[in-house]
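> The following block contains a protein sequence and its predicted model.
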Amino acid sequence: MGSGPHRFVHLFLLMIPTWLSSSFSDAYKFYVGGKDGWVVKPSEEYNHWAQRNRFQINDTLYFKYKKGSDSVLVVKKENYDSCNTKSPIQKMDGGDSSFTFDRSGPFFFISGNAGNCQKGQKLIVVVLAVRHHKPQSPPPVAAPGLSPASGSPPAVSPGSWSPEPSEGPSSTGDVAPAPSPGKDGSGSMRFGVGERSCPSYNTQHVVDKVKDDDGKLRWKRVKVKPEEHVKVPIFPETESGIYDQYFDDYVSRILTERTPNSKPLWEVHVIKYPTTNAAGTVIMKLHHALGDGYSLMGALLSCLHRADDPSLPLSFPSRPENSTKKSILKRLPSAISSFFDSIPDFGWSLIKSGMMEDDISPIRSGFEGTESQPFALSNILFSLDRFKEIKSKLGVTTNDVITGMISYGIRLYMQEIDYETRMANSTAVVMLNTRKIEGYQSVKDMLKPDSKGQWGNRISFLQVSIPKLSQDSISNPLEFVWKAHKIIKRKRHSFSVFLIGWLLDLEMKLRGHEAVAKHIYTTLGNCSVVISNLNGPIERMALANHPVKGFYFTMTGGPENVNITIMSYMKTLRVTLRTLKGFIDEHKFKCCIQNAFEVIYKAAMEETQKNPELN
């Protein structure tokens, strides 16, 4: 168990409906200059913008400018270099002009005003060639301990990846020197996804080599070798052409494998095989030492853009502001109540973290070292509109409904596996971000010393008892929503979360990262379920110009047997379940969560019919 604290890892999974190397029939429209349009001094240099995007045949460039004051010329390279406007290949001067790529290779654009061109109003775009060859698959290798006749799919080859040189500007060359690591060991680098660059981290934790005079481990700056971190697995062919089983087994292996300390702590896995959910999947495995979910999400969003209009920023759900401002006298009773609520909450949290364990149950085995055992990953997709419908009917929040559904689903599963455990003492640890900021920031902004959303691990946690499945709650499942509403309302005004965050910061300063990791590891081990959530964009995103169908994440490396993550994206809510294989029946657990939602939804609709005042 001693190695546990080193293992915390985030997995972000992007589901691609049409794969990166698929047909180019899905053309994409690029807005040159974004919101600035075709001007002399855009906020981002045109060629820098082109370097971080991926262009294919049939894609279109859209130039926005005022008719009569400027134009766009397609020219040869020598005329591009000299800003010669006299003999263009094509001239566009209609005000809002579009240009569609009909071949691969470089294209050169300049302003029809020679003076503007000399000031930098010019653009080079390199269109990728289409490759029709299919990589040959090596003979499948049987998994250790399994015979080919066992019916289990063979293990997959990890494959390899290396950047291919191309004409014109490229963003996948040598890694730029990283800035000096910060106090939390942060640095920076860029790695390419298609032709789009994404910020990541150029830091390495070398256990045996980098120690100071006190024997403390430090970060070491290294030059990243992309081929060691970007992996393209090769699966054996299937008759159906669908690779669900191979994909599930591959993800299970990623969840179990420990990130080596001998190189930078990140990996990208590109799954170029269709499943029933998507044509391909990109998996980003990022060690928690690099940053928490907020930090890593901000970095990941730097690789993505709005699918409908890349010139516009992604937007995220926001909390409704409280328009009524209370005087100090009116707020005083609430502050006093919060203070007296916070003390027992904080004390109970310390006891739960240090000495009080949950009961052994169908969701908590109590075994040590389960983090190194195989885990299964499954997803449930819900309509956010249906959650909002329950919310408006009952007069609660969306979080109340989600929490009530998960609690009720967990208890249904426990009762089905072992009836007696419906009354077991079970606790959920809710991981929280302590930054007082809405939305995400870019990596550049997060690294600023005065940033409100600083990069790193700014986390706390909240321990919440899972309501027991009494006879009353069986007859009225809305009891779980009401209890969730009451608990969340009380905890929202408690200082306990910030006291725990302050305690973790103090422990880090006095005892170091390892002590904090051990503290969190023990806390998770004493409880039954770990829950965390992130807000995704409201609009559809695109990766290297390809729309992202689904987006979810999970955490691995902790001692818990059940980990639940929640991600909103567009008008959907995805609940991801990471469950211990051989102990948790993942199919039954998933069905119980789904059934819990349907039962709560039906009860909410019937409740409003019985009590019209709830409408």
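Thanks, I have it.
> When you work out contacts or count neighbours from here on, use the C-alpha atoms and nothing else.
Will do.
> okay, now residue 548: neighbour count?
Number of residues near residue 548 (other CA atoms under 10 Å) recorded here: 23.
> can you check residue 164 too?
A count of neighbours around residue 164, defined by other CA under 10 Å, yields 7.
> That one and residue 170: what is the separation?
As defined by CA to CA, to the nearest Å, residue 164 lies at a distance of 10 Å from residue 170.
> what do you get for residue 188?
19 Å.
> Ok, residue 221 next?
24 Å.
> Pull the number of nearby residues for residue 578.
Residues lying near residue 578 (other CA under 10 Å) number 24.
> and residue 359, helix, strand or coil?
Here residue 359 is recorded as coil under DSSP: H, G, I helix; E, B strand; the rest coil.
> Check whether it really touches residue 424, as I assumed.
Yes: in this structure, residue 359 is within contact of residue 424 by CA atoms under 8 Å, at 6.1 Å.
> Which neighbouring elements make contact with the helix or strand encompassing residue 125?
Element membership for residue 125, per DSSP states H and E: strand 122-127. Under the contact criterion of 3 or more CA pairs under 8 Å, 6 or more residues apart in numbering; DSSP states H and E, strand 122-127 touches helix 46-51, strand 105-111.
> could you point out which element follows the first one?
Meaning helix 46-51. strand 60-64.
> Return the distance of the following helix or strand past that next one from the chain's centre.
As assigned by DSSP H and E, the chain's next helix or strand after strand 60-64 is strand 72-75. How far strand 72-75 lies from its chain's middle: 40 Å, per CA atoms, centre = their mean, to the nearest Å.
> Comparison target, given below:
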Amino acid sequence: MHIGNGRMKNKEEEGEEEPLSPMARVFQSPDIDICAIINIGFKTKINPDVVLDALRHNVYKHPRFSSKLSENGAKWIETEVNVEDHVIVPYVDLEEICESGQSFVDDYCSRLTMTPLDRSRPLWDIHILNVKTSDAEAVGVIRFNQALADGMSFISLVLACTHKTSNPSMLSTATPLVKRRTTAPHSLEKTGWFLRAIFTIGSTMRLIWNTIVDVLLLGATVLFLKDTKTPLKGNANVRRNPRRFYHRTISLDDIKLIKNAMNMTINDVLLGITQAALSSYMNRQYLVSQKQDKNDELEDGSLLTSYLPDGIRFRAGCTVNLRSDIGFKSLAEMMVKDSKCRWGNYFSFIILPLSIALETDPLVYLEKSKAIMARKKHSYQAALAYFFINIILKVLGAKAASLAFNQHLKNITTCVSNVMGPTEEISFHGHPIAYISPSSYGHSQASLIHYTSYAGEVTITIGVDPTIIPDAHKICDDMEESLKTMKAVLLERGLL
């Protein structure tokens, strides 16, 4: 596992300490203890000796993976790492599991969500499952406390650990690094100073207004504003329940076609697909519930009628990268102290109000998602939320900060996240990767939705509490169907 030119640890540095970032303090809190769990499918069987050898030679180069938490959870303390303690290869009776390889992987990952990481050593482990599934010959499961890194940091680590399958001598690459846009729209660049001034004043006033409204709504959400109780809303004990994870792959090219046709971003398209899929899924749930109450059977065409209650408040937390550079740098650059694209947990969150309704025109979901995202991009709520968490930490302590963060999660319904991955197929020491499917557990919600792009495809990963959502694979079906329907409508109207 080549992870770049990280700093080596020597005898004199043994026991060196480094403070945790504000979000890392929240994530490792015993009251939350959020962990990432990433399934990586491989096209060949995994050789455990290769993994162990790579870890022995390189894990100490990364300070987060060679550090444990202090007793109060406020600092990282460098320590010696015995990699054999962190790599687990369970015994698998291949004859017994036969054709149910995916079920074995799903059950194994679900049990992991009920097994805490050992806090006496670095908070990560790797599980090697040489089990054939529908889309992989073997699966590697990487688990770590979310305090170690956010999604962007993890992908930078993946890129540093792997090489292009097409050219094993070249390191992996992701979407090129770009700067955040801070200038006025292109159409105003050649206008007079007066029009530009009017635009700037109007834009500034709108930014201030949006920020005030968003901060007030965030405060209300923490204190009392709850989402409507729906078939997807978790209960008070959802954080302590086991999780199950489902993934599905869709075409990135199809998403880009829709993006270009509708003049929007990839995130807008993904949010539109999410709204459409969740609306369809929930409509079926309410239909089934009504039919059961009346002891009626489902009729053909009944799904074309809306059974959704009016005025559903359904919101999703969405992660926002706070780094000044978006895209990816090499891991070595991210580890530099003053890097603008630094390793760690440098992100915040926004709250997206989703439209749950049965639309006759599927493009309406896309138009609504574009409007939602445009509105949220013109607000400083994400930066202020991070600032407030930091202030609460310093004034009231980690427990209070964790309580505030967890309370807002309890009162919304779900979380969504999109992470850009490698643009080409990659391999880890001769093991080609088929897919990357990240999720997490420890949240106070019954469902989490992650999107991860990889080699021309997007993997949808849904993590759920199966006691509340026992058929999450149907949400994946709805997402696939929503994408196909949107593309078909655009083709029919001659917009592609």
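Received, thanks. Being a predicted model, the structure only gives us computed values, none of them experimental.
> So after superposing, what's the score?
Here the TM-score for the pair of chains, by TM-score structural alignment, normalised by the length of structure 2, is 0.80; 436 aligned residues with a CA RMSD of 2.8 Å.
> and for the strand holding residue 125 of structure 1, what span of structure 2 is it aligned with?
Following TM-score structural alignment, strand 122-127 of structure 1 has no partner segment in structure 2.
> elements contacting the next helix or strand after that strand?
Counting by DSSP H and E, the next helix or strand C-terminal to strand 122-127 of structure 1 is strand 189-193. Here strand 189-193 of structure 1 touches strand 196-200, going by 3+ CA pairs under 8 Å, 6+ apart.
> Could you pick out the longest helix of structure 1?
Ordering each helix of structure 1 by length in residues (DSSP state H) puts helix 328-354 first.
> Let me know the next secondary structure element after it.
Helix 328-354 of structure 1 is succeeded, C-terminally, by strand 375-383 (DSSP H and E).
> Pull up the aligned stretch in structure 2 for that next one.
Mapped onto structure 2 using TM-score structural alignment, strand 375-383 of structure 1 covers residues 243-251.
> what comes up buried for the helix or strand hosting residue 79 of structure 1?
Residue 79 of structure 1 is part of helix 77-82 when elements are defined by DSSP H and E. Buried positions in helix 77-82 of structure 1, judged by neighbour count with 16 or more other CA atoms under 10 Å: 79-80.
> Now do the strand holding residue 125 of structure 1 against strand 105-111: the angle between them, please.
Orientation of strand 122-127 of structure 1 against strand 105-111 (axes from the mean of the first three to the mean of the last three CA atoms, to 10 degrees) gives an angle of 160 degrees.
> what's the distance between strand 122-127 of structure 1 and the middle of its chain?
Mean-position distance between strand 122-127 of structure 1 and its chain equals 31 Å (CA atoms, centre = their mean).
> Can you report how many residues lie near the nearest residue to residue 126 of structure 1 once chain neighbours are set aside?
Nearest non-adjacent residue to residue 126 of structure 1, counting by CA to CA, 6 or more residues apart in numbering: residue 106, 4.2 Å away. Using other CA under 10 Å, residue 106 of structure 1 is surrounded by 16 other residues.
> ok, now residue 120 of structure 2?
With other CA under 10 Å as criterion, residue 120 of structure 2 counts 11.
> any idea what sits nearest it, other than its immediate chain neighbours?
That would be residue 68: by CA to CA, 6+ apart, it lies 6.8 Å from residue 120 of structure 2.
> which one in structure 1 is aligned with that neighbour?
Under the alignment (TM-score structural alignment), residue 68 of structure 2 maps onto residue 204.
> With structure 2 overlaid, how far apart is the helix or strand harbouring that match on average?
Assigned by DSSP H and E, residue 204 of structure 1 belongs to strand 203-205. Its aligned residues in structure 2 lie a mean 1.8 Å from strand 203-205 of structure 1 after superposition (mean CA distance after the TM-score superposition for structure 1).
> what's the average per-residue distance for the helix or strand following that strand once overlaid on structure 2?
Counting by DSSP H and E, the element after strand 203-205 of structure 1 in chain order, helix or strand, is strand 219-221. In the superposition with structure 2, the average deviation recorded for strand 219-221 of structure 1 is 3.3 Å (mean CA distance after the TM-score superposition for structure 1).
> wait, is residue 467 of structure 1 part of a strand?
No: when classified by three-state DSSP, residue 467 of structure 1 is found to be coil rather than part of a strand.
> residue in structure 2 matching it?
Residue 467 of structure 1 maps onto residue 355 of structure 2 when the alignment is built from TM-score structural alignment.
> State the distance from that match to residue 123 of structure 2.
If you go by CA to CA, the gap between residue 355 of structure 2 and residue 123 of structure 2 works out to 38 Å.
> on that earlier part again, just give me the neighbour total for the match of residue 68 of structure 2.
Look at residue 204 of structure 1: counted by other CA under 10 Å, it has 25 neighbours.
> Please verify my assumption that it contacts residue 265.
Yes: assessed by CA under 8 Å, residue 204 of structure 1 is found in contact with residue 265 at 6.7 Å.
> what comes into contact with stretch 593-610 of structure 1?
In this structure, residues lying in contact with stretch 593-610 of structure 1 by CA atoms under 8 Å, 6 or more residues apart in numbering are 380, 386, 390, 393-394, 405-406, 408-410, 412, 476-478, 614-615.
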